[in-house]
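In: structure of the sequence below:
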Amino acid sequence: MTEAAVRPTPTAPSVRPPWVDDARVAAWTAWVAALADNGAPTIEPVAPYDGRVTAAVPTCTVDDVAAAARAARAAQSPWAVLPYATRAEVVLRFHDLLVERQDEVVDLIQWETGKNRFSAWQEILQVANIARHYARHGAHYLKPHRVRGAMPGLTKVREVRVPKGVVGIISPWNYPLYLGVGDTIPALLAGNAVVSKADSQTPLTLLWTRALMAEAKLPKDLWAIVAGSGSVVGDALIDHVDHICFTGSTATGRHVGRRAGERLISASLELGGKNAMIVREDADVQKAAAGCLSAAFANTGQMCIHIERVIVHDDVYEDFRAALVDGLAGLKLGQSFDFGNDVGSLASEAQLAAVSAHVEDARARGATVVAGGRHRPDLGPLVYEPTVLEGVTDEMDVCLGETFGPVISLYGAGSDAQAVAKANEGSYGLSASIWSRDTAAAEALAPQVRAGSVNINDGAAAAAGSIEAGMGGMGDSGLGRRHGAEGMRKYTESQTIATQRLVPLGPPPSMEVGRFVALGNQQLKLLRRLRVR
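Out: Prediction:
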């Protein structure tokens, strides 16, 4: 029995990477924390390039998830007391194996998602950088912090970071390595165990990575992988962990947040976006157009931080539009396991349907298709042309609804104020971009834009790739941050340890309470005059 799925009719010979044999698939799927006789349906994800099933992957029951969490909790205690350097050694070994064996997982990422090879390789770059960064700097993020106590000199106070315990991670299909593993690494290094839910479209990438982490000597039960539907496995995961990290749609993120709130566990949520790019009057339109192409159509537009709305000053609108269309004509669209294509396939029939619906709704309501706007089955079952729209109005679904595909809309603006107002329309606030020759003016404008990250003279990658700085959203784009100090500390609890020496707090036995209060009041006034605390 398999989960119901909408799948294209196979139209080409199998594109399964030749090195992927049944024995390897069986070894990877053995990492799913499911009993063989649990009676649960298997997942049969479909490869976007050919419409064929990649592999039958076992799924978990609620009991399987509970058992995985119990085993992870038992493994967490001895892991947490190891020196940080010992934990970091495992992650650095993983880093080296990942870089050495990257061609394997890049193949898997392409096979499962349909993205072009350069976009797949970018996941290697990001995860390797995250692994090195937290291995080298995580101990500093978790370092105990001395503060002044209630009675300076007599009260010694430290704030320390202790692991949450078991962290649950629910990651999506669009970046199965980066989003599945990039959050796991700091959670493990902070002393936690992890239970991850593999996305049903891309389970093999995460399972391959778990096997590689085992080669790096990560204890077996410390990182468990569960698989299955979100309504069963996802909810069960939230019910058995101490923190939930979710990346996905805003609608599902609200559900995750509510369920976590009922249990009084913390949650970090990176959700949807309708990201805007502002092209100021003084921008280099050629560079801005090239940056737009990269930020809008990388990963076939299937990334939470990609540009969907482009707001251009009226004085440079026509020049920018012309440069954008010229650049678009030079993009190579298609599917292959090499670096020959600039834009790959969409990931699923559902994504193709969503993208097509947004474009057709806009066209029917009067928008103009400047470029693209077509499904290209001649190039692949789920290939859709990079698309530029004009004349988009509020009643169109594409206006403020997340498309999550290779579609952008162009808008004019007469001033910076108008551009910012346009960028801030809607409820999302994830990422934004400003292009200007005057970087100081652009930087001053950036805080007026409601977005967790604002890129100056870059579309999206500069902020996301700066892993020492936090990444996350405002408004309906989520809660919390990944990367940087917060990207690790969110997996810990802050604990205050206060040691009182020599005398207790409060009046000594020989002093009347009234006398003690009077002295205390004198002390408050003195400290105020001395500007102390």
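
In: from here on, just use CA atoms for contacts and neighbour counts.
Out: Will do.

In: show me what contacts residue 131?
Out: Listed by Cα atoms under 8 Å, 6 or more residues apart in numbering, the contact set of residue 131 reads 91-92, 95, 182, 185.

In: from those, pick the one nearest residue 468.
Out: Using Cα to Cα, residue 182 is the member of the contacts of residue 131 that lies nearest residue 468, at 13.0 Å.

In: circling back: the contacts of residue 131: which two are farthest apart?
Out: Comparing every pair within those by Cα to Cα identifies 92 and 182 as the most remote, at 13.5 Å.

In: coming back round to it: list just the nearest of the contacts of residue 131 to residue 289.
Out: residue 182 (30.1 Å).

In: how many residues are close by the closest one?
Out: Residue 182 has 21 neighbours, counted by other Cα atoms under 10 Å.

In: thought it was touching residue 127?
Out: Yes - the criterion here is Cα atoms under 8 Å, and residue 182 meets it with residue 127 at 5.5 Å.

In: look up the closest residue to the residue most central in space within the chain, ignoring the ones flanking it.
Out: Closest residue to the average C-alpha location of the chain: residue 179 at 4.9 Å, with Cα atoms, centre = their mean. In space, and not counting its chain neighbours, residue 179 is closest to residue 171: 5.8 Å by Cα to Cα, 6 or more residues apart in numbering.

In: this one next, for a side-by-side:
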Amino acid sequence: MSSGRSSVAVANTSLTVDRLDRLTDRVRSTTDETIAVEAPATADRIGSVPDCSDADVDAAVAAAREAHADWAATPVDQRAAVIDRFSELVVDHRAELLDLLQLETGKSRQTAAEGLFSVPSACEQAVDRGPEAVADEPRGGGIPLLTTATVTYEPVGVVGVISPWNYPVTLSMADVIPALVAGNAVVLKPDEKTPYATLFLAELLERAGLPDDVLRVVTGEGGAVGPALIDRVDYVAFTGGTETGRAVAERAGRNLIDCSLELGGKNPLIVLDDADVEEAARGATTACFANAGQLCLSAERILVDESVFDDFLEAFVERTRQLTLGTAYDYDAEIGSLIDAAQLDRVRSRVEAAREAGATVHTGGRHRPDVGPYCYDPTILTGVDPDSQIACEETFGPVVTVQPVESTDAAVAAANDSPYGLNASVWTGDRSRGQRVARQVDCGTVCVNDGFAVGWGATDAPMGGFGDSGIGRRQGDEGIKRYLEARTVATSRVGPLVPSDQLPMGWVVEGASTAWQAGRRIKRAVRSLRR
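Out: Alright, predicted model coming up:
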């Protein structure tokens, strides 16, 4: 598959063209059709992967389904041990993984490293919590002392994971790892723009002891491979845009399978009147421009109390101008490239439309071909029409709007004036106040005095969206439980709970009422003691 491609981009890394080909060979496909993969930092073609057919997807799911039985029967501690060994391999092979990430995404190495090290964190959460999440759980029976109830948990079967291009390592493994520790087989479809790092992770899982076919990878165009996958699996985990997410949910619903969807956002960042504006400005540069803004959790709207608006804006513009752009394989640059020409056009056209409508560009607003073909300066806008596309829809680039608000209530109202609800942040000198305000913001995660890292890093807590930002949760016990089917086993200690010839119905009714009243009094007493 190396014919007709450039190795210029690969030459700057620890990788080789042959190494990419060996990764591609992990995709088992009968088709001759391929999809080219480009290095955003140079616009060079670095390889190609199979454009899998329906038959390829069918074969992958069938193989995963066959492998699932033995994997599900493997004790959870042994499954967790595989994940634990995998996390060590990820750290051991960090240099090659970072090179792969930069090669196929154009990220800065700083951003690549931040994403890479979230994988061991996800593994640690799965290893720590997996055994407890799948363990039998005693529940209260219908009639105390006479009946019992136990909930057992079984893996759903074969999970389809459809992962995005912006964080191919982080977001694929955030869904794959808990599915595996729960005892499922997985068929993973990475974005066609960024397949290589995902394929390398599949190789590392195999080295860690994951049995053959428990994880299969299929590549191809999302519009074709995605529906084929949804029609064959038992659960779908999707990360991507809201409109595509609607289509995924609709198809999953027709197949009567469950799904979790992490979708788009128009995330607000609120600066209260008592915030340290210098600290808020420092945090906002990361919150808005990490990964060149191509992050579902990044802030695209900043709402600043009017009493500190001018000071915050000045500090924020100054700090943003100090950000460094670059795509070299070192840690010097903070901001890397956009993913491709289409994403560059999306960002550039929205900024130009805002400018033409009267918005002020305080810094940025420029394509930077001197840095890379798809690089764009971090951009700050004020005076944006609140009903414009750039104010209401996700841009997914290094662009943020800043607007003054007259009060905390006004900031919360503006933050909630959106169909999205993925992530938000609140900046204040009073953490307790920040937590109170956070409870009023309609988002699945709200961070106080941080943009998103404290929320994403809280792997023991669930993460997901309200409204158009998705359904379901990853991370925490919820992130494992979504991949399990609950079964209730209820048992009677006294035989069938029906009236007998020796026990008239009237006696049953009176006896049950007396028992219920006694039980109610006991529960009330217990509640009082707990208070």
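
In: returning to what we had before: out of the contacts of residue 131 of the first structure, which is most surrounded?
Out: That'd be residue 91 among these, by other Cα under 10 Å, with 26 neighbours.

In: how much space between that residue and residue 219 of the first structure?
Out: Note on residue 91 of the first structure: its distance to residue 219 of the first structure, by Cα to Cα, to the nearest Å, is 12 Å.

In: what residues do these two have in common as contacts?
Out: Common contacts of residue 91 of the first structure and residue 219 (Cα under 8 Å, 6+ apart): none found.

In: ok, residue 518 of the second structure - how many residues close by?
Out: By other Cα under 10 Å, neighbour count at residue 518 of the second structure equals 11.

In: how far away is it from residue 259 of the second structure?
Out: 43 Å.

In: is residue 169 of the first structure located within a strand, as I assumed?
Out: Yes - using DSSP: H, G, I helix; E, B strand; the rest coil, the secondary structure at residue 169 of the first structure is a strand.

In: quick one: what's aligned to residue 454 of the first structure in the second structure?
Out: Here residue 454 of the first structure is matched to residue 446 in the second structure, going by TM-score structural alignment.

In: excluding sequence neighbours, find me the nearest residue to that match.
Out: Nearest to residue 446 of the second structure is residue 424, by Cα to Cα, 6+ apart, at 4.7 Å.

In: so where do the strands sit in the stretch 351-500 of the first structure?
Out: 368-371, 387-390, 407-413, 428-429, 431-435, 453-456, 474-475, 478-479, 492-500 (DSSP state E, counting those that start in this stretch).

In: any chance of the ones you listed in a markdown table, plus distance to residue 74 of the first structure and mean neighbour count?
Out: What follows is these, written out as a markdown table (distance: least, Cα to Cα, whole Å; neighbours: other Cα atoms under 10 Å):
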| stretch | distance to residue 74 of the first structure | mean neighbour count |
| --- | --- | --- |
| strand 368-371 | 56 | 17 |
| strand 387-390 | 51 | 22 |
| strand 407-413 | 47 | 22 |
| strand 428-429 | 39 | 27 |
| strand 431-435 | 39 | 29 |
| strand 453-456 | 38 | 24 |
| strand 474-475 | 36 | 18 |
| strand 478-479 | 29 | 24 |
| strand 492-500 | 18 | 15 |
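
In: out of those, nearest to residue 141 of the first structure?
Out: strand 492-500 (10.7 Å).

In: not counting its own residues, what contacts that closest one?
Out: By Cα under 8 Å, 6+ apart, strand 492-500 of the first structure touches 149, 154-164, 190.

In: change it to 10 Å
Out: 142, 144-151, 153-165, 167, 187, 190-192, 242-243, 266, 486 (Cα atoms under 10 Å, 6 or more residues apart in numbering).

In: and the buried ones among these, selectable in PyMOL?
Out: In PyMOL, this line selects whichever of the contacts of strand 492-500 of the first structure come out buried by 16 or more other Cα atoms under 10 Å:
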select buried, resi 142+144+154+155+156+157+158+159+160+161+162+163+164+165+167+187+190+191+192+242+243+266+486
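
In: helix or strand for residue 528 of the second structure, just tell me which one.
Out: helix 505-530 (DSSP states H and E).

In: which bit of the first structure covers stretch 270-284 of the second structure?
Out: Taking TM-score structural alignment as the measure, the first structure aligns residues 278-292 with stretch 270-284 of the second structure.

In: okay, how far is it across that stretch, tip to tip?
Out: End-to-end distance of stretch 278-292 of the first structure (Cα to Cα): 10 Å.

In: now swap in stretch 499-506 of the second structure and tell me
Out: Using Cα to Cα, one end of stretch 499-506 of the second structure lies 10 Å from the other.
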